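what follows is a predicted protein model with its sequence.
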Amino acid sequence: MKQSEFDRELKGITKAEAKNRRWKSVDVFCYWSIGPLFFVFVPTARIKERSFNSTLRFKWFDLDRALWEILDMRENEKAPFSLHANGAFVLHGREILASTTHDVEWMPGRLEQEVTHATDEAARRAQELAGLIDGLDSYLAFLQADTAAVLQRHPQAKVDVWRETLLAAWLRHDMRTVEGIARERIAANDRGGFGANDMSFYENALHLCMQGRASVERL
């Protein structure tokens, strides 16, 4: 079997598994919400490498809306719901589960078995996390603790919580915090992973803060 045919089989199995769990899917992306949390599960399988991989990521759903407001992309709110899972201008989310199976014998039924096992684990982990996070504060606290753990294991890893913290402040209309983070990250030459209107993510956030301040001063 060619890899392209194997990919089509994986897509079909993943779609059926998502339907059984009342999740939604696009391509091999499975996505669902539990309260304010949004989860994305993605499996991959390779014939020649004889491997099966899967990842589960999550984010606070409304942070995408805040991102679109800052980037002047509010029209994305009218886009298909799947945009939150695989769109270009959405938060990628934090990885909370990853697994790899090596030396897989791709016998009939094995791919379906791997997908079922991986989605079982993803569903369990998502439900567990949803029970731990009950608001933006606990969400950010989780990310901060996870970031510290990642950096302890891999000191050179490029992971931080600045963007999520700014977006959370935006949702709370805490413009002082938004402006402070934006200025600090701009000074550190951090573009924030997104750009629009010929400005970085943090430059857009600061620009809107300055516009809002100017409007208040004119009143």
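Noted; the coordinates are in hand. For clarity, every value in this text was computed on a predicted model and none was experimentally measured. Numbers count the residues shown, from 1 in each chain.

going forward, measure contacts between C-alpha atoms and count neighbours the same way
Will do.

how about the helices in this protein?
Secondary structure of the chain (DSSP state H): helices at 3-20, 62-70, 83-86, 110-132, 136-153, 162-171, 175-187, 201-218.

can I get those helices in JSON lines including distance to Ile34 and mean neighbour count?
Listed next are those as JSON lines, based on distance: least, C-alpha to C-alpha, whole Å; neighbours: other C-alpha atoms under 10 Å:
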{"stretch": "helix 3-20", "distance to Ile34": "15", "mean neighbour count": "16"}
{"stretch": "helix 62-70", "distance to Ile34": "13", "mean neighbour count": "20"}
{"stretch": "helix 83-86", "distance to Ile34": "14", "mean neighbour count": "20"}
{"stretch": "helix 110-132", "distance to Ile34": "7", "mean neighbour count": "16"}
{"stretch": "helix 136-153", "distance to Ile34": "13", "mean neighbour count": "15"}
{"stretch": "helix 162-171", "distance to Ile34": "18", "mean neighbour count": "21"}
{"stretch": "helix 175-187", "distance to Ile34": "27", "mean neighbour count": "17"}
{"stretch": "helix 201-218", "distance to Ile34": "28", "mean neighbour count": "16"}
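
ok, structure two:
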Amino acid sequence: MFFSLLVSGNAKENVLYRRLSCKPMAFDPQLWRILGMTENLQAPLGLRAGGAYTLYGVPLYEGSIATSEWSEDGLLNASRGCLVEAEACIKSNHHLRSDDAFMELGEAFNLSIQKSVPNTAWNFWKERLIHRVLKGERNQAMSIAETRIAARDSGGFIIGGQTFYQLSQRQLKSHTASIG
């Protein structure tokens, strides 16, 4: 599992905002294979945290922490607090060690987003498709791709005029042809 802690700040309010998220280590490499960006496989792990061509990850927690003062010492102490919280959260979520456990968490997060923001453009279909591909369930992955193409969902990525789902479909078809 890849855990990412992103911290940003607001100097006027003396507050650090933090977001801890996770995703399976195998998901971004599969995304890059689909998108034809295999050079990203050699990139530093930090690319997975906030790269333009990565999956978002599911938040384990988000929030803010006040700093006593906006200074080097104040920011170091608040940052340490963020790290301690992140470590405790990761330990308390020790069950998140498999793709299936991540998918359960992701489905719950997806449902909560859909309920709170009914017209959101965000969805969990890319992760569902990639999960099926990694499990060797190519027919289910193809079905997801076809359904999302029919829904005119780009999957958030368009490469060479092709959406994520069109690229997925092409890769799945070529893999099936090479087997048969």
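Right, received. Where do you want to start? Note that this is a predicted model, so its numbers are computed, not measured.

re earlier: just put the helices of the first structure in a markdown table and tack on distance to Phe29 of the first structure.
Putting the helices of the first structure into a markdown table (distance: least, C-alpha to C-alpha, whole Å) gives the following:
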| stretch | distance to Phe29 of the first structure |
| --- | --- |
| helix 3-20 | 8 |
| helix 62-70 | 17 |
| helix 83-86 | 7 |
| helix 110-132 | 12 |
| helix 136-153 | 23 |
| helix 162-171 | 22 |
| helix 175-187 | 32 |
| helix 201-218 | 26 |
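
what's the closest of the ones you listed to Ser33 of the first structure?
helix 110-132 (9.3 Å; C-alpha to C-alpha).

counting contacts, what elements does the closest one pack onto?
If contacts are counted by 3 or more C-alpha pairs under 8 Å, 6 or more residues apart in numbering; DSSP states H and E, helix 110-132 of the first structure sits against helix 3-20, strand 37-46, strand 51-60, strand 94-101.

turn these into TSV, including distance to Arg185 of the first structure.
Output for these, formatted as TSV (distance: least, C-alpha to C-alpha, whole Å):
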stretch	distance to Arg185 of the first structure
helix 3-20	39
strand 37-46	26
strand 51-60	21
strand 94-101	20
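
out of these, which comes closest to Glu217 of the first structure?
Of those, nearest to Glu217 of the first structure by C-alpha to C-alpha is strand 51-60, at 33.1 Å.

what's in contact with that closest one?
36-46, 91-104, 114, 118, 122, 136, 139 (C-alpha atoms under 8 Å, 6 or more residues apart in numbering).

which of the residues you listed are buried, as a PyMOL select command?
Those of the contacts of strand 51-60 of the first structure that count as buried under 16 or more other C-alpha atoms under 10 Å are selected in PyMOL with:
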select buried, resi 37+38+39+40+41+42+43+45+46+91+92+93+94+97+98+104+114+118+122+136+139
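
residue in the first structure matching Pro29 of the second structure?
In the first structure, Pro29 of the second structure lines up with Arg65, judged by TM-score structural alignment.

and what of Gly155 of the second structure?
Matched by TM-score structural alignment, Gly155 of the second structure corresponds to Gly192 in the first structure.

any idea how far the closest residue in space to its match that isn't next to it in sequence lies from Asn189 of the first structure?
Nearest residue to Gly192 of the first structure, sequence neighbours excluded (C-alpha to C-alpha, 6 or more residues apart in numbering): Phe201, at 5.4 Å. Between Phe201 of the first structure and Asn189 of the first structure the computed distance is 11 Å (C-alpha to C-alpha, to the nearest Å).

need the contact list for Trp68 of the first structure.
Contact analysis of Trp68 of the first structure by C-alpha under 8 Å, 6+ apart lists Arg74, Asn76, Phe89.

which of the residues you listed lies closest to Val161 of the first structure?
Nearest to Val161 of the first structure among the contacts of Trp68 of the first structure, with distances taken as C-alpha to C-alpha, is Phe89, at 17.5 Å.

OK, contacts around that closest one?
Applying C-alpha under 8 Å, 6+ apart, the residues near Phe89 of the first structure are Trp68, Phe194.

same question for Ala169 of the first structure.
Met175, Thr177, Val178.

make TSV out of those and add distance to Ser25 of the first structure.
Shown next, in TSV, are these (distance: C-alpha to C-alpha, whole Å):
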residue	distance to Ser25 of the first structure
Met175	36
Thr177	36
Val178	34
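
which of those residues still touch in the second structure?
Here is what carries over to the second structure from the contacts of Ala169 of the first structure, by both residues aligned by TM-score structural alignment, their matches' C-alpha atoms under 8 Å: Met175, Thr177, Val178.
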